[in-house]
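Trainee: output the structure for:
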Amino acid sequence: MIGTLIAQDFRATRKSIFAVVGIALLVVVISLTLTVLRVPVIGGIGLVVGIVAAAALSVILLGLLVEYYWRTMYGREGYFTMTVPVRGRVLFLAKVLYGLVVALVGAALSAAGLVGAAVAFALSQGLEPFDFLRTGLGMVEPWVAWFAAAALLLQIVYLVVVGAGIMSIGAQGRYNHLSFGAPLLGAVIVYLVMQVVTFAAIMVIPVGIIMVGPDAGTIVPRGMMAEFIAAIGGDAPAAAGGGQSQVLGLGFVFTSAALIALMAWWGVRAVERHTSLR
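Mentor: You can find the predicted model right below:
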């Protein structure tokens, strides 16, 4: 049934998704072509426009997912959705899985667009693009690349699951008078609370990764509290790099995972017990 629901979501959104992807890629290609051709003034602007369009693609797709989730779960189409003979958790899971697929594809296309921008810049400067990319990538440590990819994946899962959970919680009958303002307010509250909780977590949770020096990329059993205090106090020797912490606390991984689990449970509970259609 989950596969059937995901297929239905794809059929319902494919036109919008293909339109967004097509327009964004067209803008990227035209803009970067102007850069490669070294068109005076416009060529430089084209590089910026191409980068912005590539980066915006993922954001716009996430916006489409938000609109689609709200409309089909709690808008007029929600009356049809709720007649499907499955439990609320199945509906929630199908929406989340579909959202993850779309978000990951969007991130991949954005990354491809940014690589294209790098190639266009190299060509505009008379450089060999593959050598330019190889040199640039050679400056990035492998562990940094893996860490960045894992962090991006965690962020995508976080945005999709927590976003769906907030919308489902905000759609309860007690918040009907706020309409979509309820999930917007919920998103602001979650953001503010998570800023405080995550900051505390990266300080005190004893798991971190060394960012500089010969041991860079090594996981160590400590957070950032000691070095943070040393940096504030101006004790440069205690914090390598002239007062900058060597260790990045990984407490945000635990807080993000905890919120993902909480919002998944709470979102499913809201769908199954407190759904209130507009």
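
Trainee: going forward, measure contacts and count neighbours with C-alpha atoms only.
Mentor: Noted.

Trainee: now the helices for this protein?
Mentor: 2-36, 42-74, 78-81, 88-124, 129-138, 142-170, 181-204, 225-232, 251-273 (DSSP state H).

Trainee: and the second one, what's buried?
Mentor: Read that as helix 42-74. 43-44, 46-58, 60-62, 64-66, 68-70, 72-74 (16 or more other Cα atoms under 10 Å).

Trainee: swap in the third one?
Mentor: In terms of neighbour count (16+ other Cα under 10 Å), helix 78-81 has its buried residues at 78, 81.

Trainee: please provide the structure for the following sequence as well, for comparison with the first:
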Amino acid sequence: MIEQTWLLLALGAVCASVLMLGMWLLQVRIHDASHVDVAWAFGTGGLGVLYAVLGDGSTAHRVLVGALAAIWGGRLGTYLLVNRIIGKPEDGRYQELRRRWAPHVDRAFFVFFQAQAAFVVVFSLPFLFVAQDRDTSIGVLAWLGAAVALASIGLVSLADRQLAAWRADPANRGRTCRSGLWSWSRHPNYFFEWLHWAAWAVIALTAPDGWITVVVPLFLLYLLFKVTGIPETEAQAVRSRGDDYRRYQEEVSVFVPRPPRRRPTRG
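Mentor: Modelled structure (predicted):
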């Protein structure tokens, strides 16, 4: 079983690297790196389905992995493709990276895209460990984690719809979304995405050596707060919306949803 786990992990790494190589070549041709996010979502979910098909675990565990991975990856990848790629200019974050990395843009993006391939492999680890679980029954802890994972997917989708509805109103142009979940967290999509991976760490705890997957939500927190998540997103928001977004930062929680802080009125 251990040998097959390593073989599946190696296969996943090769698939992810080849996928991101293709995306990098596309970037070289069209000068738009935004599609890397779509590839990351479909690639991670796709590895989950691959592990579910080839895994050595019980049918119940492999069906659980395949179904949840397909739902998560299909929803996120499709959302990003429709709302961030088709008919849209390159994402502002990647435009900024393109500016910083000149004149060696393609070389820098090659490293960046292969780093994304490594992230695909890391985030697919819970799928791999659960797909290798030979226990014929799914325990209460795993069912609880699966319920939280599904709820998180639904809440991320809700946050995306609320943001899309806000942006569709011309009266909101240049203003920060404060609708629904966005009035309780500046990044509800990030929070519920993190909660989804925390739930997968709970599911994997029932699998042999599944405790290792705790690194996934911890790693995601690091990425969100220190690398390309919240810092880059908020810097871009301040550049585009200025004082309106600065007021939003003062009033609304950065991550965990909670009631907004109301600024005192001056008498």
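
Trainee: do you know the score for how well these two fit?
Mentor: Superposed pair, TM-score by TM-score structural alignment, normalised by the length of structure 2: 0.30. Supporting alignment: 130 aligned residues with a Cα RMSD of 5.9 Å.

Trainee: about what we covered before: which one, of the helices of structure 1, ends up nearest to Ile219 of structure 1?
Mentor: With Cα to Cα, the closest approach to Ile219 of structure 1 among those belongs to helix 142-170: 11.1 Å.

Trainee: so what does that closest one touch, helix or strand wise?
Mentor: Helix 142-170 of structure 1 sits against helix 42-74, helix 88-124, helix 181-204, helix 251-273, with contacts defined as 3 or more Cα pairs under 8 Å, 6 or more residues apart in numbering; DSSP states H and E.

Trainee: mind doing that once more with 7 Å?
Mentor: The contact analysis (3 or more Cα pairs under 7 Å, 6 or more residues apart in numbering; DSSP states H and E) places helix 142-170 of structure 1 against helix 88-124, helix 181-204, helix 251-273.

Trainee: redo these as TSV? Include mean neighbour count.
Mentor: Shown next, in TSV, are those (neighbours: other Cα atoms under 10 Å):
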stretch	mean neighbour count
helix 88-124	20
helix 181-204	16
helix 251-273	18
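
Trainee: could I get those helices as CSV with distance to Ile17 of structure 1?
Mentor: What follows is those, written out as CSV (distance: least, Cα to Cα, whole Å):
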stretch, distance to Ile17 of structure 1
helix 88-124, 9
helix 181-204, 23
helix 251-273, 25
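
Trainee: out of those, flag the one nearest Ala230 of structure 1.
Mentor: Shortest distance between Ala230 of structure 1 and these, using Cα to Cα, is found for helix 181-204: 12.6 Å.

Trainee: distance of the residue nearest to Leu259 of structure 1 when sequence neighbours are not counted from Val36 of structure 1?
Mentor: In space, and not counting its chain neighbours, Leu259 of structure 1 is closest to Val162: 7.3 Å by Cα to Cα, 6 or more residues apart in numbering. As judged by Cα to Cα, to the nearest Å, Val162 of structure 1 and Val36 of structure 1 stand 41 Å apart.

Trainee: show me where structure 2 has helices.
Mentor: 2-30, 35-54, 59-80, 92-101, 105-123, 125-131, 140-168, 188-204, 215-226, 230-241, 243-251.

Trainee: show residues contacting the second one.
Mentor: Right, helix 35-54 of structure 2. Residues outside helix 35-54 of structure 2 that contact it (Cα atoms under 7 Å, 6 or more residues apart in numbering): 12, 16, 23, 62-63, 65-66, 69-70, 72-74, 76-77, 80-81, 85, 116, 120, 123-124, 127-128, 131.

Trainee: what residues sit buried inside it?
Mentor: Of the residues in helix 35-54 of structure 2, 35-53 count as buried by neighbour count, 16+ other Cα under 10 Å.

Trainee: same question for stretch 218-236 of structure 2.
Mentor: 220-221, 224, 229-230, 232, 234.
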